[in-house]
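Q: fold the following, please.
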Amino acid sequence: MSYQTILTAVEDTILTITINRPDKLNALNQTVLEELAMIIDELINNAELKAAIITGSGEKAFIAGADIAEFSGLDAAAGTALAQKGQQLFARIENAPKPIIAAVNGFALGGGCELAMACHFRIASENAKFGQPEVNLGLLPGYGGTQRLTRLIGKGRALELLLAGTMIDAVTAFNYGLVNRVVPQGGLLAEARSLLAVINTKAPLAIAACIEAANLAALPGNSGYEKEAESFGRLITTNDAREGIAAFMEKRKAEFKGS
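A: Okay, here's the model as predicted:
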């Protein structure tokens, strides 16, 4: 399938999704959101794909925010619907059973920061900048940014960024726990692929269960412990678990089949 605003490539079962609006610093408009939803569904449903990387076209920006021109003239109902649409997509990414890395090259602001936070983890280039500057428009983040930023870096730091509308650099983002790694820009995608190559050697059902249980840790009325125990019991009966246990006992590398 061809897209207007997204480039895709597959290498060794890893899907790379590139937001491709460099003249707009890859700003998120409705077309981007709709096409991103389609490609995420493809990732989830295609058994030949094991993981994904989301990045931005060019060296200046991952995604510099939403396309502000689309906000003009919206009434309250339309604004709420717009935010809900973005939240639903980003929740779909967050809860995907296959790992998705945000490879952040340059500005990750507003909706771009929100998209990066919806991914399972983030690798940043040395020139990356993060921020939620919506207060400068008289708004707040609408795609889940107030919630995920608070969970990732804590309420005090999150409120400072949300209320001041300022940016932080890649090293600060790493120190805050917003990103997992900071690498030179030229090695950004290679670093993401290297990490996913390791993850892709593990049991797919176990990976999906880890993502599901970890996501529950942030929810009210946390049922993560119950889900963890239930998933452990379910996984221990799978062919992959039998293979993993046998391989450990036999001192060999396990070969997981996802069953």
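Q: contacts, neighbours, all on C-alpha from now
A: OK.
Q: spit out the contact partners of G144.
A: For G144, the contact set (CA atoms under 8 Å, 6 or more residues apart in numbering) comprises Q87, F90, E114.
Q: likewise A118?
A: Taking CA under 8 Å, 6+ apart as the definition of contact, the neighbours of A118 are F90, A91, I93, E94, R148.
Q: so how far is S2 from the residue nearest the centre of the chain?
A: Closest to where the C-alpha atoms of the chain average out (CA atoms, centre = their mean) is C119, at 1.1 Å. As defined by CA to CA, to the nearest Å, C119 lies at a distance of 23 Å from S2.
Q: strands of the stretch 51-200 of the chain, start to end?
A: Ranges of strands in the stretch 51-200 of the chain, per DSSP state E, counting those that start in this stretch, are 51-56, 61-63, 100-104, 107-109, 121-125, 129-131, 167-169, 181-183.
Q: distance from the chain centre to the first one, please.
A: So the one you mean is strand 51-56. 8 Å (CA atoms, centre = their mean, to the nearest Å).
Q: one more, so I can put them side by side:
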Amino acid sequence: MTFLRRLAVWPCLRLPVRGLYSPTLDVAAAGTVPRVSLTRSKGQLCTHSRKLHSESPSSEATEVELNKLDGGDIGIVEVVMCRQWARNSLGKVFVHQMQELVSTLHHDSAVRVVLFRSAVPGVFCAGADLKERAQMTNAEGERFVHGLRSLMTAIAMLPMPTIAAVDGFALGGGLELALACDLRTAAFSAQMGLIETTRGLLPGAGGSQRLPRAVGFSVAKELIFTGQRLGGERALQLGLVNRAVEQNHDGDAAYKEALGLAREILPQGPIAVRMAKEAMNRGIEVDIASGMAIEGMCYARVIPTRDRQEGMAAFIEKRPPQFTGE
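A: Purely as a prediction, here's the structure:
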């Protein structure tokens, strides 16, 4: 399947593959969200069809875009969240665009690793768009949360490995998005938490189910009951993230760590990696005997592949394998 180099549903905010940025904050009136701009230190400047600081963005603005890496990183695809004016909060347009991009990824056999990252300095995803939610009726709110839950499930069901790069705030639905990914990296300065109980709610997009699977039952209960926030170091200690690093001057330390992790996955047999993910994801939900049967079925699907033959030949010939995903 042909994969577009940059696929987006609307005219887009471009983010260079490896361009570095440093955040500058323009503090707005008290009680409002600070306006954020990007100052590029390398590569081309981000462009957009309107001013980045607009408080009333056009409905045609891109809030999520897909970025396919090239060169030695072919096979790594980034889902870039760029809802600048609302700190990547989960609004209707954001969720709709994310759903369409995730659906596209699900059917693309050329994609080997998906990396979820933010183009907004200091923020991964700030959670629900409370301004939008306040305008919804109870029934509309329930339908919207159902759509959020479906989005997180679609992310979790992507057949290839997924990595969330948490370089800033990942609160409520933002952490639920990260939890829907297979792996997570974080900067020490990141702030993560399922804070819904502080708003009179509970996690409604999978957090009450995925957090216990990540950190254990009793720890997850404590975190959700108290609504507390964790920094990157504490998140690493609890197993909430796989890797945590000091934040750098450019504010993208977690992204760089995630990209390095993606590069470690990239050379491995893509079919084998996908089948390993399926075996683990399905097996963890059943008893050990059923899990063994699932593993056997996944293993059987790898046996007839050219990649398995290539892996064996490369081992015998003492050379790196050249996997093609066939």
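Q: hmm, back to that, how about the residue mapped onto the residue nearest to the centre of structure 1 from structure 2, what does it touch?
A: C119 of structure 1 maps onto C181 in structure 2 when the alignment is built from TM-score structural alignment. Taking CA under 8 Å, 6+ apart, we find C181 of structure 2 in contact with I155, A156, P161, T162, I163, A164.
Q: next, count neighbours for the aligned partner of the second one in structure 1.
A: The equivalent of A156 of structure 2 in structure 1 is E94 (alignment by TM-score structural alignment). Neighbouring residues of E94 of structure 1 were enumerated by other CA atoms under 10 Å; the total is 22.
Q: and E295 of structure 2, by the same measure?
A: Under the neighbour criterion other CA under 10 Å, E295 of structure 2 is assigned a count of 18.
Q: ok, A244 of structure 2 next?
A: Every residue meeting other CA under 10 Å relative to A244 of structure 2 is counted, giving 27.
Q: could you find the closest non-adjacent residue to it?
A: Closest residue to A244 of structure 2 in three dimensions, ignoring its sequence neighbours and counting by CA to CA, 6 or more residues apart in numbering: A186, at 4.7 Å.
Q: so that neighbour sits against G239, correct?
A: No - A186 of structure 2 is not in contact with G239 according to CA atoms under 8 Å; the separation is 11.6 Å.
Q: got a list of what V80 of structure 2 touches?
A: Contacts for V80 of structure 2 (CA under 8 Å, 6+ apart) come out as L15, V64, E65, L66, N67, F116, R117, S118, A119.
Q: among these, which recur in structure 1?
A: Checking the contacts of V80 of structure 2 against structure 1 (both residues aligned by TM-score structural alignment, their matches' CA atoms under 8 Å), the contacts still present are V64, E65, L66, F116, R117, S118, A119.
Q: write the PyMOL selection for whichever of those residues are buried.
A: Buried members of those can be picked out in PyMOL with the line below, counting by 16 or more other CA atoms under 10 Å:
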select buried, resi 64+65+66+116+117+118+119
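Q: with distance to G325 of structure 2 added, can I get the kept ones among the contacts of V80 of structure 2 in CSV?
A: Below are the kept ones among the contacts of V80 of structure 2 laid out as CSV (distance: CA to CA, whole Å):
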residue, distance to G325 of structure 2
V64, 28
E65, 25
L66, 22
F116, 23
R117, 25
S118, 29
A119, 31
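Q: which stretches in the stretch 101-250 of structure 2 count as helices?
A: In order along the chain, the stretch 101-250 of structure 2 carries the following helices (DSSP state H, counting those that start in this stretch): 130-134, 138-156, 173-180, 207-215, 217-226, 232-238.
Q: can you tell me which of the ones you listed is packed in deepest?
A: For these, ranked by mean neighbour count under the definition mean count of other CA atoms under 10 Å, the leader is helix 173-180 at a mean of 27.
Q: average distance between it and structure 1?
A: Following the fit onto structure 1, the mean deviation recorded for helix 173-180 of structure 2 is 0.2 Å by mean CA distance after the TM-score superposition for structure 1.
Q: so how far is that helix off the chain centroid?
A: Computed by CA atoms, centre = their mean, the separation of helix 173-180 of structure 2 from the middle of its chain amounts to 8 Å.
Q: just to revisit the earlier point, show me the two of the contacts of A118 of structure 1 that sit farthest apart.
A: Maximum pairwise distance among the contacts of A118 of structure 1 (CA to CA): 12.9 Å, between I93 and R148.
Q: residue in structure 1 matching L230 of structure 2?
A: In structure 1, L230 of structure 2 lands on I168 (TM-score structural alignment).
Q: and that match, how many neighbours does it have?
A: As a measure of burial, I168 of structure 1 has 15 neighbours, counting by other CA under 10 Å.
Q: wait, it sits on G131?
A: Yes - using CA under 8 Å, I168 of structure 1 is in contact with G131, at 6.4 Å.
Q: show me the contacts for T8 of structure 1.
A: L15, T16, I17, T18.
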